[in-house]
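> quick one, fold the following:
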Amino acid sequence: MLRSVADYPMAGYHQGIHQPGKFHLMTFADSEREGHDRHVPHRHDFFELVWLRTGSGRVCCDLEGYSFHANSLLILSPGQVHAWRFTSETQGQIVGFSPEFLAVNSEHPGLLAKMPFLYPEHLDPILYLDTREGERIDGLFAQLNDLAQVPAPGRDDVVRGFLLVLLSYMRQLYAHREQLAPRPRHENELLVQRFRLALEEHLPRVVEVGEFAELLNVSRTHLNNGLRRFTGRSASELIHERMLLEAKRRLLHSSLTIAEIAYELQFQDPSYFGRFFRKYTGVTPGEYRGTAQHEALAS
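Predicted coordinates for the structure are as follows:
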């Protein structure tokens, strides 16, 4: 059954550093909490950077599975369902942070909105590092851990600064992997960034294009035109795409009935949810659940 961060007690945080609503920092081993089974699919309402210095296994992120080994770096986003399987002892570090801690919101997306790996769509959430890259990440985590241990004025700023360095370095690593050439800034890029962050913040409570336009303080026409010029898709298409991902998450990782999932995603009628799902996938929610769960068990 799918679990959320609220299902777990916070007792394990005393072994690291935990600033509620801001950030936490701990070793991978210390992150084990009482009653927390990493093999059970679960999700958080914060970001986590997981530095896997040693070990091996497999991690499920939403609808895909990824093998990991020594010198792997994983980014987990709010709402992203994940579960772990280990084939050897794993050591490393975890730093988690709330979107608010780095002022990640639809009004002021800032630097983080330029980092597509934070809300992965076409990029894998895991980076496999060579020895030099791994040493650099290990050094950054070591410095972050040392400086964050000092409960002095300015600690939050120190942690925030190191997080930005880590994330900026990851941005470079992803660019290198994808061989992305620098491109000029598009006039609609900021609007697209703000819209994507608004989707993460407000879906499924907000599902109407007009409501998102109001949140972003633009007209519905301006929002649709800007999104189409930059992504080739309308606001409605992007909302449906994100709703479909959330539906697949629940079908694969939860024991909720199809009707319960429909109501959670603000569909007034489960039959309409079924038609919506089939329109975009070619199968019913029940057919998708059966096939996806069978494939997950076989992997």
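> C-alpha only now, for contacts and for neighbours.
Will do.
> counting contacts, what elements does the longest helix belonging to the chain pack onto?
Taking DSSP state H as the criterion, the chain has its longest helix at helix 155-178. Where contact means 3 or more C-alpha pairs under 8 Å, 6 or more residues apart in numbering; DSSP states H and E, helix 155-178 is packed against helix 131-148.
> to compare with the earlier structure, here is another sequence to fold:
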Amino acid sequence: MAALTKLLVVGVLRTRAARSITEPAALARADLHRRFRRLVEAHLREGWPVARFAASLGVSPDRLHAACTEAVRRSPQGILHDRLMLEAKRSLIYTTLPVSKIAFDLGFNDPAYFSRFFAARAGLSPAAFRRTNRGGET
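Just a heads-up that it's a prediction; the model follows:
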């Protein structure tokens, strides 16, 4: 009985030790994800690649990827694309700007590439999305 109790105590202590080692690392990754999200907001329209965000944060792209994947189960590229799509949809619904102007405003150098990017994610072209979501207005 004493031996089982000792094994139980050792197991609890090892678990606590493992948590104390991993919790600071998990907190650091969560903080990195938050800082990445703030940078995305600040530089969304500048067309930064993930590597530039990582460099600005002082980490490797792989470390940024691990932090984002752990925090929200999305890659940094996925987070960036989601945010671009949200802004694109807002602009298409709430403004009358031409699609080409929206593309340039979001940091795309080529409106045709923006249209392909948007269509691949939304399932329809920016113009069709606008018509569908504004009741046929253009």
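> rewinding a little: could you check the longest helix of the first structure and say which residues are buried?
Buried residues in helix 155-178 of the first structure, counting neighbours by 16 or more other C-alpha atoms under 10 Å, are found at Asp156, Val159, Arg160, Phe162, Leu163, Leu166, Leu167, Ser168, Met170, Arg171, Leu173, Tyr174.
> equivalent analysis for stretch 264-280 of the first structure, please.
Neighbour count says stretch 264-280 of the first structure has Leu265, Gln266, Phe267, Pro270, Phe273, Gly274, Phe276, Phe277 buried, by 16+ other C-alpha under 10 Å.
> quick check: it aligns to which part of the second structure?
The alignment of stretch 264-280 of the first structure onto the second structure (TM-score structural alignment) covers residues 105-121.
> same check on stretch 24-42 of the first structure?
The counterpart of stretch 24-42 of the first structure in the second structure, using TM-score structural alignment, is absent.
> repeat that for stretch 172-181 of the first structure.
Mapped onto the second structure using TM-score structural alignment, stretch 172-181 of the first structure covers no residues at all.
> next one: stretch 55-72 of the first structure
By TM-score structural alignment, stretch 55-72 of the first structure lines up with nothing in the second structure.
> and stretch 237-248 of the first structure, by the same measure?
The aligned range for stretch 237-248 of the first structure in the second structure is 78-89, by TM-score structural alignment.
> roughly how far is that stretch from the heart of the chain?
Remark: stretch 78-89 of the second structure is offset 9 Å from the chain centroid, using C-alpha atoms, centre = their mean, to the nearest Å.
> same deal with stretch 7-24 of the second structure?
In terms of C-alpha atoms, centre = their mean, the centre of stretch 7-24 of the second structure is set 32 Å apart from its chain centre.
> which element is the residue nearest the centre of the second structure on?
For the second structure, the residue sitting closest to the mean C-alpha position, by C-alpha atoms, centre = their mean, is Ile79 at 1.8 Å. Assigned by DSSP states H and E, Ile79 of the second structure falls within helix 76-94.
> average distance between that helix and the first structure?
Superposing on the first structure and averaging over aligned pairs (mean C-alpha distance after the TM-score superposition for the first structure), helix 76-94 of the second structure comes out at 0.6 Å.
> that helix packs against which elements?
Against helix 76-94 of the second structure (3+ C-alpha pairs under 8 Å, 6+ apart) you get helix 61-72, helix 99-105, helix 126-133.
> change it to 7 Å
The contact analysis (3 or more C-alpha pairs under 7 Å, 6 or more residues apart in numbering; DSSP states H and E) places helix 76-94 of the second structure against helix 126-133.
> tell me the angle of the helix it packs on relative to helix 76-94?
60 degrees (axes from the mean of the first three to the mean of the last three C-alpha atoms, to 10 degrees).
> packing partners for helix 126-133 of the second structure?
Packed next to helix 126-133 of the second structure, using 3+ C-alpha pairs under 7 Å, 6+ apart, are helix 76-94, helix 111-122.
> any chance of those helices in TSV, plus distance to Gly47 of the second structure?
Shown next, in TSV, are these (distance: least, C-alpha to C-alpha, whole Å):
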stretch	distance to Gly47 of the second structure
helix 76-94	10
helix 111-122	12
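> looking at those, spot the one closest to Ala54 of the second structure.
Closest to Ala54 of the second structure of these, according to C-alpha to C-alpha: helix 76-94, at 9.4 Å.
> my read is that Leu49 of the first structure contacts Phe97, right?
No - using C-alpha atoms under 7 Å, Leu49 of the first structure makes no contact with Phe97, being 8.7 Å away.
> those two: who's more crowded?
Using other C-alpha atoms under 10 Å as the criterion, Leu49 of the first structure and Phe97 rank with Phe97 on top: 25 against 21.
> tally of neighbours for the residue lying closest to the more buried one once chain neighbours are set aside?
With C-alpha to C-alpha, 6 or more residues apart in numbering as the criterion, Phe97 of the first structure has its nearest non-adjacent residue at 4.1 Å, and that residue is Phe23. Neighbour count for Phe23 of the first structure, taken as other C-alpha under 10 Å: 22.
> all good on my end, thank you.
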